[in-house]
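Participant: got a predicted model here, sequence first, then my questions.
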Amino acid sequence: MVTDFWSPIRLSLEIAAVSGILVLILGLFWGRVMANRRFRGAALIETLFLLPLVLPPTVVGFLLIYLFGHNSPVGQLIEWIFHQPVMFTWWAAVIASTVVAFPLMYQSAKTGFEAIDRDIEHAARVDGASEWKLFFFVSIPLSLKAIISGAILSFARALGEFGATLMFAGNIPGKTQTTSTAIYVAIDAGNMQLAWLWVLSMIGISFLMLICTHLIKT
């Protein structure tokens, strides 16, 4: 019973941690690329980046199945390389969580980079700093609060992902069953005591993360 209780929480934390790292890397890169840049098609690209934030989770799950399913070129390539499909695996849950959490990290990173005084960056370039050094030693430190806030919110979003994960990764106990899907199954089975325990655990974790976000901003 104890193992059954902690398994979804452990899986949720593991999946959220890995997707959080991926989202951080992607969010920093694209946030930097899109910050203070105006080019044809920029609005379309940004709209696509933010789309998972407003799309129903079932739509995101359906698109992931279409992109990574058995009949898609990407899905067939993955199956050929790893000798197994990505659907209904631990990595499917990571992909689903990454997709839905990415907009939060991207928007926070972009906002942080846009707030940097351009004169500081120009001065660093004049002093001989390369674009990589400028990015790591000037841009990131100056926008660190926004980046950390985005990372925490993205982790929280990945931790609570349900719809896309259920469709794309399934609900396999000990493998892809996260706390969100475990709560759904517990309620469906009428096990309200177990559901409440998971609900309170998620509320506690999410509350702590939001408190950390608030402390960082103040």
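Facilitator: Good, I have the coordinates.
Participant: switch to C-alpha atoms for all contacts and neighbour counts from now on
Facilitator: Fine.
Participant: could you say what helices and strands the longest helix along the chain packs with?
Facilitator: When the chain is parsed with DSSP state H, its longest helix is helix 2-34. Contacts defined by 3 or more CA pairs under 8 Å, 6 or more residues apart in numbering; DSSP states H and E place helix 2-34 against helix 90-114, helix 144-159, helix 179-188, helix 192-217.
Participant: the same query, at a cut-off of 10 Å, please.
Facilitator: With contacts taken as 3 or more CA pairs under 10 Å, 6 or more residues apart in numbering; DSSP states H and E, helix 2-34 sits against helix 42-54, helix 90-114, helix 144-159, helix 179-188, helix 192-217.
Participant: return the set of buried residues in the first one.
Facilitator: When you say that, I think you mean helix 42-54. Residues of helix 42-54 classed as buried under the neighbour-count rule (16 or more other CA atoms under 10 Å) are E46, F49, L50, P52, L53.
Participant: could you dump the helices and strands packed on helix 2-34 into a markdown table with distance to M1 added?
Facilitator: Output for the helices and strands packed on helix 2-34, formatted as a markdown table (distance: least, CA to CA, whole Å):
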| stretch | distance to M1 |
| --- | --- |
| helix 42-54 | 35 |
| helix 90-114 | 22 |
| helix 144-159 | 22 |
| helix 179-188 | 13 |
| helix 192-217 | 10 |
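Participant: putting a second one here so we can go through both:
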Amino acid sequence: MAITPEEMVAIKLSLRVASVAVLASLPIAILVAYALSRGRFRGKILLDGLVHMPLVLPPVVTGYVLLILFGRRGPIGEFLDETLGIVLSFRWTGAALAAAVMSFPLMVRAIRLAMDAIDRRSEDAAASLGASPAWVFATVTLPLAMPGIIAGVVLAFAKALGEFGATITFVSNIPGETQTIPAAIYTYTQTPDGDAGALRLSIVAVGLAFAALVASELLVRRSGQQRAGFE
């Protein structure tokens, strides 16, 4: 059951899409999680609901909204195309955007829970010594929240690898361009005698997810040991 060149393209594309999705959304997720954990402002509940909306909406709906907004004729997509020459619809970058949107709530939630669990006295002690809020955030809050950040990154990466509904709605299923592992499996299931290919890619998907979870556990344990030493 050797992997075919076409399947290898789908595997590499999935890893590329998931990596870009996570890395691009991580800074935003940290800031949003911090705002939800520490902030006191009007509209906080609305922000929380907006962030978690992709978890409760059908993925096809999310993909359709992305197509309306970021398509070539959409308000954002048209602006990006005409001013920056960036096209997202039916491109791998659009697949990364869809994966980022769908995985974003999982990352924010994990990071926020980690920040909620931090003993505020550590931050107050740093502030009392004259540290600015930004310095407290960078030197105290982030290191203590690192296990949650790692967990959020791995959860988001795994979600991005398995994203299908929003992706196929927004960027279709184009071999070599937007056909990720889930899309390729779907194609195999619709093809006569495609069971072997679907099985191969399913095994790859399970292996990648398992490897990500094991790596996450190891990193979280190591980060937890460093956190214990910090405290």
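Facilitator: Good, I have the coordinates. A quick note: this is a predicted structure, and the numbers were derived from the prediction, not measured.
Participant: read off where the longest helix of structure 1 ends up in structure 2.
Facilitator: Counting by TM-score structural alignment, helix 2-34 of structure 1 pairs with residues 4-36 of structure 2.
Participant: roughly how far is the matching stretch from the heart of the chain?
Facilitator: 5 Å (CA atoms, centre = their mean, to the nearest Å).
Participant: got the buried residues for that stretch?
Facilitator: Those would be 7, 9-11, 13-22, 25-26, 29-30, 32-36, for stretch 4-36 of structure 2 by 16+ other CA under 10 Å.
Participant: go on, stretch 194-209 of structure 1?
Facilitator: Under the neighbour-count criterion of 16+ other CA under 10 Å, stretch 194-209 of structure 1 has A195, W198, M202, S206, M209 buried.
Participant: quick one: contacts for the first one?
Facilitator: Just to be clear, that refers to A195 of structure 1. Residues in contact with A195 of structure 1 (CA atoms under 10 Å, 6 or more residues apart in numbering) are F5, T179, S180, A182, I183, Y184, V185, A186, I187, D188, A189, S201.
Participant: quick one: map it onto structure 2.
Facilitator: Under the alignment by TM-score structural alignment, A195 of structure 1 pairs with A198 in structure 2.
Participant: that match and L213 of structure 2, how far apart?
Facilitator: The spacing between A198 of structure 2 and L213 of structure 2, counted by CA to CA, to the nearest Å, is 23 Å.
Participant: for S202 of structure 2, same thing?
Facilitator: When S202 of structure 2 is compared with L213 of structure 2 (using CA to CA), they lie 17 Å apart.
Participant: next: E7 of structure 2.
Facilitator: Noted for E7 of structure 2: a distance of 23 Å to L213 of structure 2, by CA to CA.
Participant: now M146 of structure 2
Facilitator: Shown here: M146 of structure 2 relative to L213 of structure 2, a distance of 16 Å by CA to CA.
Participant: these two: who's more crowded?
Facilitator: When M146 of structure 2 and L213 are compared for neighbours, M146 comes out ahead with 20 against 16, by other CA atoms under 10 Å.
Participant: returning to what we had before: in a markdown table: the contacts of A195 of structure 1, plus distance to F62 of structure 1.
Facilitator: Formatted as a markdown table, the contacts of A195 of structure 1 follow (distance: CA to CA, whole Å):
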| residue | distance to F62 of structure 1 |
| --- | --- |
| F5 | 29 |
| T179 | 21 |
| S180 | 18 |
| A182 | 21 |
| I183 | 22 |
| Y184 | 19 |
| V185 | 21 |
| A186 | 24 |
| I187 | 24 |
| D188 | 23 |
| A189 | 26 |
| S201 | 29 |
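Participant: pick the one among those closest to Y106 of structure 1.
Facilitator: Distance to Y106 of structure 1, by CA to CA, is smallest for S180 among the contacts of A195 of structure 1, at 24.1 Å.
Participant: quick one: residues contacting that closest one.
Facilitator: Contacts for S180 of structure 1 (CA under 10 Å, 6+ apart) come out as 8-9, 12, 159-163, 165-166, 171, 195, 198-199, 202.
Participant: go through those residues and name the one nearest V59 of structure 1.
Facilitator: Nearest member of the contacts of S180 of structure 1 to V59 of structure 1, counting by CA to CA, is G163, at 8.8 Å.
Participant: from memory that closest one sits against T178, does it?
Facilitator: No. With contact defined as CA atoms under 10 Å, G163 of structure 1 and T178 do not form a contacting pair (11.3 Å).
Participant: now list whatever residues contact both of those two.
Facilitator: Shared contacts of G163 of structure 1 and T178 (CA under 10 Å, 6+ apart): A169, G170.
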